[in-house]
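S.K.: Fold the following and give me the result.
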Amino acid sequence: MARNSVLIILVWCFAVFSFSLNAEEKKVLPFKIAYAESWAPISVGSANTVTGILPQLMESIIQQRMGIPVENHGFPWARAQQAVKSGEVDAFITTPTTERLKFSRTSQSIVFPLRFQPIVRSGSEEEFRFKSEIDITTTLKSKRYCDVLGNGWAKVFYRKKNMKYLVVPTLDICLKHLAQGQTDIIIHAEPVATSFIKKLRLEEQLKVLPIVMDSSPKFPLLVSKESPFGQAFIDNFDETLTHMKNEGLWEKLITSPPSAAK
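M.R.: Modelled structure (predicted):
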């Protein structure tokens, strides 16, 4: 009888220990996300200091709604992709190219639409004339345009229109040219353009038009095939994000400055 009691106690202790260990493992296993480290206000900061619209959005979806702790990591963009590919981090938010889908699984839901919108001088002909994308694209050849070196979207957009445009190293140069009347229109990612306009204190001189270009990219969540977070996680993520969109919270988070969207 005593021997049976000892065995029962040992089995019970082992079960409690195993349960505690599994619970602890589940508790501390975070979902690690890679971001571009120099893409303010969307994401900015190196290592685990990254902040911005995307980190805040992912914390709201995964940490607050799904109950899974999130770790945000900032990298140079090429390094971010490699980190996802190797499984060093679990995911990133970007275009699901053929190459990226070789090492990652994609969510069905769009996490972040990078809305490219035209920026013009306040009070200019362009501000009052352009009411849709058609208005802009049909007058491309009679206007002066500017964009940033390395902007793949702009390169494809203007190539399709058979148009030349001024290429400069940074967006602040384009915006200053626009304010001074040296160019007529900039078509750029709205959150980035708005951030630069505020930093340059050009809010009165420049205006972002409420026209979203049809070819604006839409980014899902790409989860590494090396990640312990598999298809069940992605399905739960899609369901959670759908609820947030229906509630109107998602739109607020992607359009508000990080400090104001909480």
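S.K.: Please count neighbours and contacts with C-alpha atoms only from this point.
M.R.: Noted.
S.K.: Apart from its chain neighbours, what residue comes closest to V212?
M.R.: The spatially closest residue to V212, leaving aside those adjacent along the chain, is Q117, at 5.0 Å (C-alpha to C-alpha, 6 or more residues apart in numbering).
S.K.: wait, the one you found sits on D214?
M.R.: No - under the criterion of C-alpha atoms under 8 Å, Q117 is not in contact with D214, lying 9.8 Å apart.
S.K.: Who has more neighbours out of the two?
M.R.: Legend: neighbour count by other C-alpha atoms under 10 Å for Q117 and D214, higher for Q117 (22 against 10).
S.K.: I'd like the structure of this one too, to check against the first:
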Amino acid sequence: MKRCVIIFVVLIVTLPVHAGDMKFVYSFDIPPISWKENNRMYGILIDIADEAVRKRMEIAISHEGYPWKRAQYLVKNGKADALITNGPLRKEWAEHSSETPFVYEQKLYAKNGNPRLDQLKKVKTLEELRPFTLMVHRGSGWDKKNLIDNNFKVYEADDQETRFRMLVRDRADATIIDIHVARYIIKRLGLQNQIVELNTMENVPFHLVVGKGSPYKRIIPDFDETIRKMKKDGSLQKIFDKYR
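M.R.: Below you'll find the predicted structure:
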């Protein structure tokens, strides 16, 4: 009897605190990458996880959206299992895939008709943007690290759409934003003829990032193989095309 009790206690201790579906968490406000609407998550990353993990790997998963810092906190502290984001930046508390199902492509955008547009078309590095005023997103870690903390001239927007509205109103010269987000917003606002897409400033590869305390770390090799197949058969590209 005593032995049975000991075995039972060991089993309880070793079970994950969030036993059940593999819990993916995302930023809740970056369409078309990930966003929440009517208490449901939508977007490119959600579709990738559904196709790769739920459908092809046959693992039950759930999707939840939070402010980005909160989402990372949940995985770091074992309250959720996974993110799809840059893996190496989170190596202290997570393991990540080798394959990159998504690339966050930071492109430069400006108003068509900006008197300095010819100069902006030649820009290929951040340092070359010092003479210009840039629209940034308040709360963006990338904008803070690369632009605000390095004393670039910036004008802050409270949301992504305001970046482009302010460009059209000549409040700034340019903005740097992911190509998928930019194209989605430009189309939504009907600014296709007013905004010009310029050079890529940085590519940030995204990985499957699984917390070190999650039992789902074991699926990473299978996830890599699944993503390779999705790249080869075109299904990954179909997801991107859906949100153009």
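S.K.: Does the residue nearest to V212 of structure 1 belong to a helix, a strand or coil?
M.R.: strand (DSSP: H, G, I helix; E, B strand; the rest coil).
S.K.: where's the aligned residue in structure 2 for it relative to D178 of structure 2, distance?
M.R.: The alignment partner of Q117 of structure 1 in structure 2, by TM-score structural alignment, is K107. Per C-alpha to C-alpha, to the nearest Å, K107 of structure 2 is found 6 Å from D178 of structure 2.
S.K.: do I33 of structure 2 as well
M.R.: 10 Å.
S.K.: same deal with D158 of structure 2?
M.R.: 17 Å.
S.K.: same question, Y26 of structure 2
M.R.: Y26 of structure 2 is 16 Å from D178 of structure 2, by C-alpha to C-alpha.
S.K.: the more surrounded of the two?
M.R.: Neighbours were counted for Y26 of structure 2 and for D178 using other C-alpha under 10 Å; Y26 has more, 27 against 20.
S.K.: quick one, longest strand in structure 1?
M.R.: Assignment by DSSP state E gives strand 104-113 as the longest strand of structure 1.
S.K.: Next, the mean deviation of that one compared to structure 2.
M.R.: Compared with structure 2 after fitting, strand 104-113 of structure 1 deviates on average by 1.5 Å (mean C-alpha distance after the TM-score superposition for structure 1).
S.K.: Buried residues, that strand. List them.
M.R.: S104, R105, T106, S107, S109, I110, V111, F112 (16 or more other C-alpha atoms under 10 Å).
S.K.: swap in stretch 182-192 of structure 1?
M.R.: Quick answer for stretch 182-192 of structure 1 (16+ other C-alpha under 10 Å): T183, D184, I185, I186, I187, H188, A189, E190, P191, V192.
S.K.: Same question for stretch 47-61 of structure 2.
M.R.: Here stretch 47-61 of structure 2 shows D47, I48, A49, D50, E51, A52, V53, R54, I61 as buried, counting by 16+ other C-alpha under 10 Å.
S.K.: Could you dump those residues into JSON lines with distance to V136 of structure 2 and secondary structure added?
M.R.: Output for the buried residues of stretch 47-61 of structure 2, formatted as JSON lines (distance: C-alpha to C-alpha, whole Å; DSSP: H, G, I helix; E, B strand; the rest coil):
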{"residue": "D47", "distance to V136 of structure 2": "28", "secondary structure": "helix"}
{"residue": "I48", "distance to V136 of structure 2": "28", "secondary structure": "helix"}
{"residue": "A49", "distance to V136 of structure 2": "29", "secondary structure": "helix"}
{"residue": "D50", "distance to V136 of structure 2": "32", "secondary structure": "helix"}
{"residue": "E51", "distance to V136 of structure 2": "33", "secondary structure": "helix"}
{"residue": "A52", "distance to V136 of structure 2": "33", "secondary structure": "helix"}
{"residue": "V53", "distance to V136 of structure 2": "34", "secondary structure": "helix"}
{"residue": "R54", "distance to V136 of structure 2": "36", "secondary structure": "helix"}
{"residue": "I61", "distance to V136 of structure 2": "34", "secondary structure": "strand"}
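S.K.: how many other residues sit next to Y42 of structure 2?
M.R.: 20.
S.K.: ok, now how distant is it from T226 of structure 2?
M.R.: Y42 of structure 2 sits 21 Å away from T226 of structure 2, going by C-alpha to C-alpha.
S.K.: how near is the most centrally placed residue in structure 2 to V204 of structure 2?
M.R.: Centroid-nearest residue in structure 2: T85, 5.4 Å away (criterion: C-alpha atoms, centre = their mean). Distance of T85 of structure 2 to V204 of structure 2, computed by C-alpha to C-alpha: 9 Å.
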